[in-house]
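J.: What follows is a predicted structure for the sequence shown.
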Amino acid sequence: MNSLVPLMIVAAASLAAGPASPPLPAAIENAEAVPVRTVYRVKQQGGGLGIFIDEAAVFYEIGKAPNTVWVLERRRRDQKMGLVSVRHEWVDGRTCPALAETIGKIARLPPVSMAGLDTTPKTAYSDSSDVTLMGPAAGGASSDFALRRDTMGPTARWWWDAQKALEPCWAPRQPYLNGAYSLRSRLSSAQDEVEVMRP
């Protein structure tokens, strides 16, 4: 009878702990490598009245059409009244439809033209941040590159709307995708951020 006591205690402890969590999906060993491309990059910087934001984000396209997956990584530093917080987070497009919607809106941003001698900008904003978006140019060669930056303009509003839509999707761990061997953080440190944000 005494030999059954330890078994009864173990069984009781297992029941108290509840059902075990389902196992994570196993990695596929020697999975075929899939391409990973850095497509878009976003930089937000600025502020005022005791608030300052320094944020970088990288959009990765993984795989080949029609089975591509989008992943977003960001490193954000907020300073509010002298208190500093840093967030390094990821969004997995497989579980966050808002990521594809955010990317889809890039093509609908109004075109940008360069100011001429008689169209010098006269508006200046304070207490706000600049938002820069970098990525491939529409309709050009694969090597063409476009950069747009504004304060309180369409680029900034696009990113602010994106942040609201993506807020429930951020997670601290990098998503796992079989075969995406070259998917690695480009924003692990401030120096990494400087490198990846170069035009």
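T.: Ah, there it is.
J.: Could you use CA atoms for every contact and neighbour count after this?
T.: Fine.
J.: Quickly find the element holding Leu7.
T.: Under DSSP states H and E, the secondary-structure element containing Leu7 is helix 4-17.
J.: Leaving out chain neighbours, which residue sits closest to Pro154?
T.: Nearest residue to Pro154 in three dimensions, chain neighbours excluded: Leu109, at 6.7 Å (Cα to Cα, 6 or more residues apart in numbering).
J.: What's the local residue count around the one you found?
T.: When neighbours are defined as other Cα atoms under 10 Å, Leu109 has 11 of them.
J.: Quick check, it in contact with Ala156.
T.: No: proximity of Leu109 to Ala156 does not meet the contact threshold set by Cα atoms under 8 Å, at 10.7 Å.
J.: ok so, going back, and the helix holding Leu7, what other elements does it pack with?
T.: Packing partners of helix 4-17 (3 or more Cα pairs under 8 Å, 6 or more residues apart in numbering; DSSP states H and E): none among the helices and strands.
J.: mind listing what's buried in the next helix or strand after it?
T.: The C-terminal neighbour of helix 4-17 among helices and strands, as given by DSSP H and E, is strand 36-48. Of the residues in strand 36-48, those scored as buried under the neighbour-count criterion (16 or more other Cα atoms under 10 Å) are Val36, Thr38, Tyr40, Arg41, Val42, Lys43, Gln44, Gln45, Gly46, Gly47.
J.: got another, please set it beside the one above:
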Amino acid sequence: MVKHMGVLALALGFAAFGALPTAAQPQLSPPPLFASDFYRVRVQEHGYGRTERVILFRRLQRDVENGSHWLIERRERLSELGAAPATSYAWIDSRDCDEVGVALGRLDTLPSLSVRGPASLATPFSIPPSHQPVVTFEAAPASQGGSPVRLSIEDSTGPVARWWFESQEAVKPCWREGGAVLDGKVVSPGLPEIEAWRD
């Protein structure tokens, strides 16, 4: 009887001071914020099959004092004759790949874009089909006459295509497979799945 009274008194004592303390729960950090600036490269290749790659450069809003910090994502879809399409996802943290900064810096050296009016157009001529890869480059931090614009260029053999193919080789060792992780936090992909070939 005395033993049961002691247990009851101990329980009442804990009740008076509240529940037993529990271990502190870790606080979930919010995902990193990205600026509106971006570059997107889309590459289409024809051959015995079709290959499409989409590469997205997104700049993080923080770390301004330490220089630009970019997340680069790549989705790839390979469609070979007689085989099911194969897809993949990879990413790069620019802090771990100096070649990313070099590639982005070279954008400032590309020739300026000019638009020709009808008066300066040459006599129309036909262009034979080419199996050269087609590079489509989009940029949000572009401007025309001081006004911000969104730029899109399609190129196969010009300066934009050469810039990408040279940059692609330079950053090749930096790609990581699997989901992107920045500072221990999983980042939601900025690129949707490539569901089908788009002509």
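T.: Right, received. Where do you want to start? Predicted model only: the values in this text are computed from it and were never measured.
J.: What would you report as the TM-score here?
T.: For these two chains in superposition, a TM-score of 0.68 is obtained (TM-score structural alignment, normalised by the length of the first structure); 164 aligned residues with a Cα RMSD of 3.1 Å.
J.: just the buried residues of strand 36-48 of the first structure now: which is nearest Ala137 of the first structure?
T.: When the buried residues of strand 36-48 of the first structure are compared for distance to Ala137 of the first structure (Cα to Cα), Tyr40 wins out at 10.7 Å.
J.: Tell me, how many residues neighbour the closest residue to that closest one other than its chain neighbours?
T.: The shortest distance from Tyr40 of the first structure to any residue other than its chain neighbours is 4.6 Å, reached at Gly135 (Cα to Cα, 6+ apart). Burial measure for Gly135 of the first structure: 18 neighbouring residues, criterion other Cα under 10 Å.
J.: What of the one 3 residues further on?
T.: A count of neighbours around Ala138 of the first structure, defined by other Cα under 10 Å, yields 11.
J.: Next: Ala107 of the first structure.
T.: Here the neighbour count serves as a burial measure; for Ala107 of the first structure (other Cα under 10 Å) it reads 10.
J.: Go ahead and report the secondary structure state at it.
T.: Going by DSSP: H, G, I helix; E, B strand; the rest coil, the secondary structure assigned to Ala107 of the first structure is helix.
J.: who's in contact with it?
T.: Ala138 (Cα atoms under 8 Å, 6 or more residues apart in numbering).
J.: before we move on, what about the one 10 residues further on?
T.: When contacts are counted by Cα under 8 Å, 6+ apart, Leu117 of the first structure touches no other residue.
J.: and the gap between it and Ala180 of the first structure?
T.: Relative to Ala180 of the first structure, Leu117 of the first structure is positioned 49 Å away (criterion: Cα to Cα, to the nearest Å).
J.: same thing with Thr95 of the first structure?
T.: Separation of Thr95 of the first structure from Ala180 of the first structure (Cα to Cα): 17 Å.
J.: Would you mind telling me which of the two has the busier surroundings?
T.: With neighbours defined as other Cα under 10 Å, Thr95 of the first structure and Ala180 compare such that Ala180 has more, 16 against 9.
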